[in-house]
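Novice: this is a predicted model, with the sequence first.
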Amino acid sequence: MEEESRITPLETVSPGPEEIVLDLWETGIRFVEGLIRPWNAYQMIIALALLVVAHIAARFLAPKWEAWLRTREGWPTWRMRFGVLVHRRMSLIVFVAIIWPVIWGMREFTWPSRSYLLAIIGQIAFAWLVIALATRFIGNATLRSLVRTGGWAWVTVSILGLTDDMVALMDGLALTLGEMRLSVWMIVQAVVIIGALFFAARFLSANSARRIRKKTDISPSIQVLTIKILQVVLYGAAIFIGLKAVGVDLTGLAFLSGAIGVGLGFGLQKVVSNLVSGFILLLDKSIKPGDVISLGETFGWIEQMGARYVSVVTRDGREYLIPNEDLITGQVVNWSHTNAFVRLDIHFGIAYHNDPHEVRKVAIEAAKSVERVLSFRPPVCHIVGFGDSSVDYILRFWIDDPTGGLTNIRGNVYLALWDAFKEHGIDIPFPQREVRLLGDGKAEC
C-alpha cells in the first residue's frame, strides 16, 4: 500500500506548437467543409449580397455626407475628424446597420442554426467598427494603425472561439534566457499593457502640464522642471508596472542594464551632459522661457526648454537649437534675468557751431517722444568727446520690453533725433575733404 501511495499520476503534457498548428488546420478544414452544407452556403451568399448592397449604398451616401461635413466649419477638430472617419468607414457602417435586422428576422422566422454564421459575421463587423471608431482618438498614425490591426485580429479570434489555441500557440513559441522564459505571448502582453500604460501616462502628463502652465504664481523654469520630472516618473512607472504585470523578472536584467549603462556612459557623454545641464538650468533659474538672451552672434528669446537643447527664436524668424551644455559653459547675456529693464546707447555727432546745451535738451525730448522709451527712467545725454568735425554725444535711454526688439527701438530713436534736429536747425556734420591738383602752372598747348 505504501508503494502504491508513492505512485504519482502522469503529468499532463501541454501540446507543442506543431500540434496546435495542426489542430487549427483541422479546424479550418472542418469549417470550410461545413460551408458546403446548404444553409451554411446560403448564409455566406446572404452575407456577400449584404456586403455588395452596403458598398453600393455607401457610394451613394458618402458624397452627401462629405458635402454636409463641408458646411460644418465651426465644429471642433475632434468632431470633424470623427465625421471624416464616418465617411471613410461608410461601407462598414451600412453593412453593420443592415446585417443585424436580417439576423434578427431569420432568428424570428427560422431556426437559430440557420443564422449562426451570419451572427458571427455580424459580431465581427460590429467589433471592427467599434475598434475603428475608438482608435481614431489615438493621435499617432503609426500607433493607431498598430492598435487597430491588433484589436481586429484579437476580437476575430475571440469571436471564432480560438482564443485558447492562439494563446497556447504564442506561449509555446518561447526563448529561454537563463532562468527567464520569454515567449511571444509574453511579448504581446507586454506591448499591450505597456502601450495602455503609456497612453494613460501621456494623458495624465498632458493634462497635468496644462494645469501647471496655468499657475501664474509658479515661475516658467519651475513649471518646465516640474513637467519634466512628472513625465519621467509617469513613463518610468509605466515601464516598470508593465513589465512586472506580465511576469518579467527585473532582477535578472540588473547586470545587463549595468553593462548597458557603462556603454552608454562612454558613448553618450554629450547627450548625458546636455540632460544634466538642462536640469541645472531649470534649477538655478538662470534662463527661462520668454527670456531674451545673446549667445555669440545669436540674439533672440527663448521659445522652449527641452531635455537636450534650448530653442531660441530670433527677430528674423530663425529658430536656433542651442545645446544645454553651451548655455552652462559659455558666456550668455540674459537681457531679462532679474528684471526686464534694458539700457540702450546711441552715439551721434553735432556741428561745432550748435549750442551743446540745446543739443542735449533736444535729444532728450526726442527720445522721450518714442513710445517704448521709459519716462520714469528718463533718457540722458552727455558729451563724450570733440572729434575732427563734430562734437560727439551719447544718448542713453531705458526700455522694459526687450522681447519687442532692440534694433527697431534704436531706429525709432534715431528717426526722432533726425526730425528734432531738423526742426531746431541743428546740423549733423560729415567729413569734408579738399582735393588739390599739383602742377607747374604752365598751360598745355
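Specialist: Arrived safely, thanks for sending.
Novice: only C-alpha atoms for contact and neighbour calcs from this point on.
Specialist: Noted.
Novice: and the helix or strand where Ala97 lies, how far out from the chain middle?
Specialist: Assigned by DSSP states H and E, Ala97 belongs to helix 90-109. Using Cα atoms, centre = their mean, to the nearest Å, the mean C-alpha position of helix 90-109 is found 42 Å from that of the whole chain.
Novice: repeat for stretch 261-281
Specialist: Computed by Cα atoms, centre = their mean, the separation of stretch 261-281 from the middle of its chain amounts to 22 Å.
Novice: below is structure B, check it against A:
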Amino acid sequence: MRGGTRRDAPMRVAAPEAAMQKLVDPVYLEMQLRALIDWLFAEVLVLSSLGQLAVILLAYLVAYAGRRQWSVLIAWLTHWRGADHIVAKTGETLSVVALPFIWLVLQYLSGLIAAFASWPHHLMTVTVSLLTVWIIIRLTAVLIRDRAWARAITIGAWTIAALNIVNLLDPTMAFLDSLDITLGELRISVLLVIKGMLSLAILLWLASLSARMLEQRIRALPNITPSMQVLFTKLARMLLLVIAIFVAMSIVGIDLTAFAVFSGALGVGIGFGLQKSVSNLFTGMMILMDRSIKPGDVIEVGTTYGTINSLGGRYASVITRDGIEHLIPNEELVSQRVANWTHSDSDIRLRLAVGIAYGSDVPLAMETCIEAAKSVERVLPRRQPNCLISGFGDSSIDLELRLWISDPHNGVANVKSEVYLQIWKMFKENGIEMPFPQRDIHIKSQPAPV
C-alpha cells in the first residue's frame, strides 16, 4: 500500500499542472468560447428570450418615465391638511419605491398576459421575483429600525426569490407541508407554522400602525377628556390585536373550534400565573372609566409625588421633580390612598410658617408677608394671600402665611423658596427682626460662709 501511494503521488501533482496548461492552451479556450456562443444562440439569443427582454426593458422605461408623477400623486394623497404623521411617513416611504413598484406592476401584468397566451415568460417571472425582493429590502430599510429583524427579512426574501427562480419553491413548500404532527383533528405542519408566524407578524404590525393612527385621531378630539382618550385608545389597541391574531389563524386554515379544549387550561393559567397582571389590567380600565386620575394630573402616592406621564395597561408612569420616572402598578392606585392635587381643580393652597421676634411690630410683619407673597409671579392674584398668628413660641411669635398657586406640576418647594426670600428681603427693609433661640441664665449668689 505504501508503494502504491508513492506511485500515485506524481499523478496527483500532475493533475493541477494539466489544468493550468488547459487554461493557457489556445485550442482549449477556443473550444470553450464556441460552446458558450452556441449556448447563447440556442438558449438566450432566440426570439422568445429577446421578446421577453424587450418587454422587460420597455416596462423599465415606462416606470422610469412615470416615477415622478407617481411621487407627486402619493404626496398629494398623503400630505393633505390634517394628515397624520404616520400617513405622511407612509407617503414618503412609497415615494422611495416608486420606480421598482411601477416596474413590478407592469412586469406582473405582462407575465399574466404571456401566461394566458401560453407564451414563454420565464425571464419575466425572474424579473418579478427580483423586483419584489428589491421593494421588500427598501421598505425594510425604511420602516424597520432593528437591524436583526431587517437582516432576517432580507435573507428570507432572497431565499424565496432564489427558490422561485430555480423552480424549487413549490417542491420546498410541499416538503415543509409533509413535516407535520396531528393533535386530534388539528394538523400542524412546518409550512403551517411558518405561514402563521409570517401572517401574525404582518397583521400585528398593521394593527399596531392602525392603533397609532387611531390614537392620534382620538387625541385630536377636543370634546373627550384625557382619561377617556386613553381608555378608547387602549380598548382599540386590544381589539385590533385580538382581531389580528384571529385573522392570522384563519388565514393559515386553523379551525378556531379546535382550541376549545384548551380554554379551561388557559383560564387556570390566567387565574394563577397571570393574577397580578390581569388585576393591574382591569384596575387600569376601572381608573380610566371613573376618571379618578388622568395624564397630566399631579398626584402623591405614599412618598412619591409627581406628574402622571402616561397610563399603561399594567402601570402608571409618574415623573417626579427630580426627573425620576416611577412605574406604579395600577392596583396600588386603587388599594392605597392617592392625593390628586389636580383632580377637579388645579388650584392648591400652601402654608408657610414664619417667625418674628417678640419685640417686632406684628401687624406690620403680617402685612409685609402678604406683600412678599403678592410679589411672586406664580402666586395667584385672584385668591388673595392671608397671614394669621398661629401661636406664641419660646423665642418667636409664630405666623402662618397662606397663598394659592395653580401650577403644582411646576413644583411647590421652589415657589416656597421664592416667597421666603422675598419675606427676608422685606423684613430687612422694614426693620423686622427674625428670632433665634435665646436663653436667659440667672445666677444666684450664695452668702459667704462666716
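Specialist: Perfect, I can see it now. Being a predicted model, the structure only gives us computed values, none of them experimental.
Novice: TM-score for these two?
Specialist: TM-score of the superposed chains, computed with TM-score structural alignment, normalised by the length of structure 1, equals 0.71; 349 aligned residues with a Cα RMSD of 3.5 Å.
Novice: distance between the helix or strand following the helix holding Ala97 of structure 1 and the chain's centre?
Specialist: Counting by DSSP H and E, the element after helix 90-109 of structure 1 in chain order, helix or strand, is helix 116-134. Computed by Cα atoms, centre = their mean, the separation of helix 116-134 of structure 1 from the middle of its chain amounts to 33 Å.
Novice: just the angle between helix 116-134 of structure 1 and helix 90-109, please?
Specialist: Helix 116-134 of structure 1 runs at 150 degrees relative to helix 90-109, counting by axes from the mean of the first three to the mean of the last three Cα atoms, to 10 degrees.
Novice: show residues contacting the helix or strand following helix 116-134 of structure 1.
Specialist: Next helix or strand after helix 116-134 of structure 1 toward the C-terminus (DSSP H and E): helix 141-159. Where contact means Cα atoms under 8 Å, 6 or more residues apart in numbering, the residues beyond helix 141-159 of structure 1 that reach it are 120, 123-124, 127-128, 131-132, 135-136, 138, 163, 166.
Novice: residues near the alignment partner in structure 1 of Gly196 of structure 2, how many?
Specialist: The equivalent of Gly196 of structure 2 in structure 1 is Ala190 (alignment by TM-score structural alignment). The tally of other residues near Ala190 of structure 1 (other Cα atoms under 10 Å) stands at 21.
Novice: just the one 4 residues further on next, same as before
Specialist: Other residues near Ile194 of structure 1 number 22, with proximity taken as other Cα under 10 Å.
Novice: go ahead and confirm it touches Ala238.
Specialist: Yes - under the criterion of Cα atoms under 8 Å, Ile194 of structure 1 makes contact with Ala238 at 6.3 Å.
Novice: so where's the longest helix in structure 1?
Specialist: helix 38-70 (DSSP state H).
Novice: any idea of the angle the helix or strand just after that one forms with helix 38-70?
Specialist: Remark: after helix 38-70 of structure 1, the chain's next helix or strand is helix 77-88, criterion DSSP H and E. Angle, helix 77-88 of structure 1 to helix 38-70, by the same axes, to 10 degrees: 140 degrees.
Novice: who does helix 77-88 of structure 1 touch, helix- and strand-wise?
Specialist: Here helix 77-88 of structure 1 touches helix 38-70, going by 3 or more Cα pairs under 8 Å, 6 or more residues apart in numbering; DSSP states H and E.
Novice: contacting residues around the aligned partner of Ile293 of structure 2 in structure 1?
Specialist: Using TM-score structural alignment, the partner of Ile293 of structure 2 in structure 1 is Ile287. Ile287 of structure 1 makes contacts with 221, 281, 334, 337, as judged by Cα under 8 Å, 6+ apart.
Novice: cool, and Gly267 of structure 1?
Specialist: If a contact means Cα under 8 Å, 6+ apart, then Gly267 of structure 1 has no contacts.
Novice: which one in structure 2 is aligned with it?
Specialist: In structure 2, Gly267 of structure 1 lands on Gly273 (TM-score structural alignment).
Novice: how about the contacts of Ile287 of structure 1 in CSV, adding neighbour count and secondary structure?
Specialist: As requested, these are exported to CSV (neighbours: other Cα atoms under 10 Å; DSSP: H, G, I helix; E, B strand; the rest coil):
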residue, neighbour count, secondary structure
Ser221, 21, helix
Leu281, 19, helix
Asn334, 19, strand
His337, 15, coil
